[in-house]
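Participant: No sequence on hand, only this structure:
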């Protein structure tokens, strides 16, 4: 019987795992997020692995630790979480009327008590394409005033009030929310782990 640890404090990731029926506990990583990776795909994978490895020391045997990181990229420019109204406005102006990418990296560390089975390290990323409708300045200001942009990569949450400004998407919707649960399920099944039946 495996115990699952989510190495993330994201309420959106928590909700997605709960919706899937996965039982887990949360242990957040307090490690500073730093990476030398240069591409968005490698950056999210590296940061997800850092989060998972940071809580590995607290894990018992027969434990699955899941780390994840999401970022937004447009024209090869990475957008993190805005730290001010000005930064949020700059991001939303850059995104409106264009297509951008949302990357989520996932790292899974499997610690096993059966010494015949080696511990596993599984890492992958998912990308989704998002088109944002052209926005008037008043619309951008009104969205920033909701307070939603400040804990979200790219300065918006597709599952929130920003939904009215999304023209279309290609790819996994839940990846844009912050966690590609379908890909996690598939990748782990290929490794012989059914996360729904631990």
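Facilitator: Ah, there it is. For clarity, every value in this text was computed on a predicted model and none was experimentally measured.

Participant: Only C-alpha atoms from now on, for both contacts and neighbour counts.
Facilitator: Noted.

Participant: So which bits of the longest helix along the chain are buried?
Facilitator: Ranked by number of residues, the top helix in the chain under DSSP state H is helix 40-56. Using 16 or more other Cα atoms under 10 Å as the test for burial, helix 40-56 gives 40-56.

Participant: And the contacts of that helix?
Facilitator: Under the criterion Cα atoms under 8 Å, 6 or more residues apart in numbering, residues 7-8, 27-31, 33-37, 65-71, 73, 78, 103-109, 123-126 lie in contact with helix 40-56.

Participant: Tell me the gap between that helix and the middle of its chain.
Facilitator: 10 Å (Cα atoms, centre = their mean, to the nearest Å).

Participant: gap between the closest residue to residue 24 other than its chain neighbours and residue 136?
Facilitator: Using Cα to Cα, 6 or more residues apart in numbering and skipping the chain neighbours, the partner closest in space to residue 24 is residue 4 (4.7 Å). Look at residue 4 and residue 136: by Cα to Cα, to the nearest Å, they are 44 Å apart.

Participant: part of a helix, is residue 164?
Facilitator: Yes: according to DSSP: H, G, I helix; E, B strand; the rest coil, residue 164 belongs to a helix.

Participant: A further structure is provided below for comparison with the first:
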């Protein structure tokens, strides 16, 4: 969607995620959505580096279309040991993810990138998530719900998936995919008022 010259919003959110829209709106930030159109691939191997790299790729893709605007992008990577769990392809893979996560700890890395005329910044939040042991019936029920199909790791902590989790160590909104402590810090660094503060 083209922006009217000299009237772009304070922020362009380079994501179509409704969860990220809700979280950014909760900060009192004026923004429009301009989802990044790119194939998500990174040459990085560590999940934190992958999350940072993909957030930067999304940010740069949108910033190239709207020079001078403040652009924010985010990407989330779920890692169980050395294995990265992306979005499951179907309910069967979703169930497989849940069986692997059951009773174990995993890490969620959410990268945030912000660019403006002042340059660009990127940071990554890390949250340790522990699943409670799940019964076969719980795995089947949640996988059948479809909630996890569009989420890294195959579950949503902000929805039905909250019942899968025993505890977390770190930032809750990082697991949702938009760590607000990082978002606030980077937006303020680029001159965006949060909650009315200049």
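Facilitator: Good, I have the coordinates. Nothing here was measured: the structure is a model prediction, and the numbers come from that model.

Participant: re earlier: so the longest helix of the first structure matches what in the second structure?
Facilitator: Using TM-score structural alignment, helix 40-56 of the first structure lines up with residues 47-63 of the second structure.

Participant: if I pick the residue positioned nearest the centre of the second structure, what's in contact with it?
Facilitator: Central residue of the second structure (Cα atoms, centre = their mean): residue 177, 2.7 Å from the mean position. The contact partners of residue 177 of the second structure, by Cα under 8 Å, 6+ apart, come to 19, 20, 74, 75, 76, 110.

Participant: could you redo the last one with a cut-off of 7 Å?
Facilitator: 75, 76, 110 (Cα atoms under 7 Å, 6 or more residues apart in numbering).

Participant: what residues does the helix or strand that the longest helix of the first structure is followed by touch?
Facilitator: Remark: after helix 40-56 of the first structure, the chain's next helix or strand is strand 63-74, criterion DSSP states H and E. Applying Cα under 7 Å, 6+ apart, the set of residues contacting strand 63-74 of the first structure from outside is 2-8, 44, 47-49, 51-52, 78-80, 100-112, 153-154, 178.

Participant: can you rerun that using 6 Å?
Facilitator: Outside strand 63-74 of the first structure, the residues that touch it by Cα atoms under 6 Å, 6 or more residues apart in numbering are 2-7, 44, 48, 51-52, 78-80, 100-111, 153-154, 178.

Participant: returning to what we had before: average gap between the longest helix of the first structure and the second structure?
Facilitator: With mean Cα distance after the TM-score superposition for the first structure, helix 40-56 of the first structure departs from the second structure by a mean of 0.6 Å once superposed.

Participant: between that helix and strand 63-74, how many degrees?
Facilitator: If you take axes from the mean of the first three to the mean of the last three Cα atoms, to 10 degrees, helix 40-56 of the first structure sits at 150 degrees to strand 63-74.

Participant: Next, the contact list for the closest residue to residue 175 of the second structure other than its chain neighbours, please.
Facilitator: Excluding the flanking residues, the one nearest residue 175 of the second structure by Cα to Cα, 6+ apart is residue 108, at 6.0 Å. Going by Cα under 6 Å, 6+ apart, residue 108 of the second structure touches 77, 78, 126, 127, 175.

Participant: mind checking what residue 108 of the second structure lines up with in the first structure?
Facilitator: When the first structure is aligned by TM-score structural alignment, residue 108 of the second structure is paired with residue 102.
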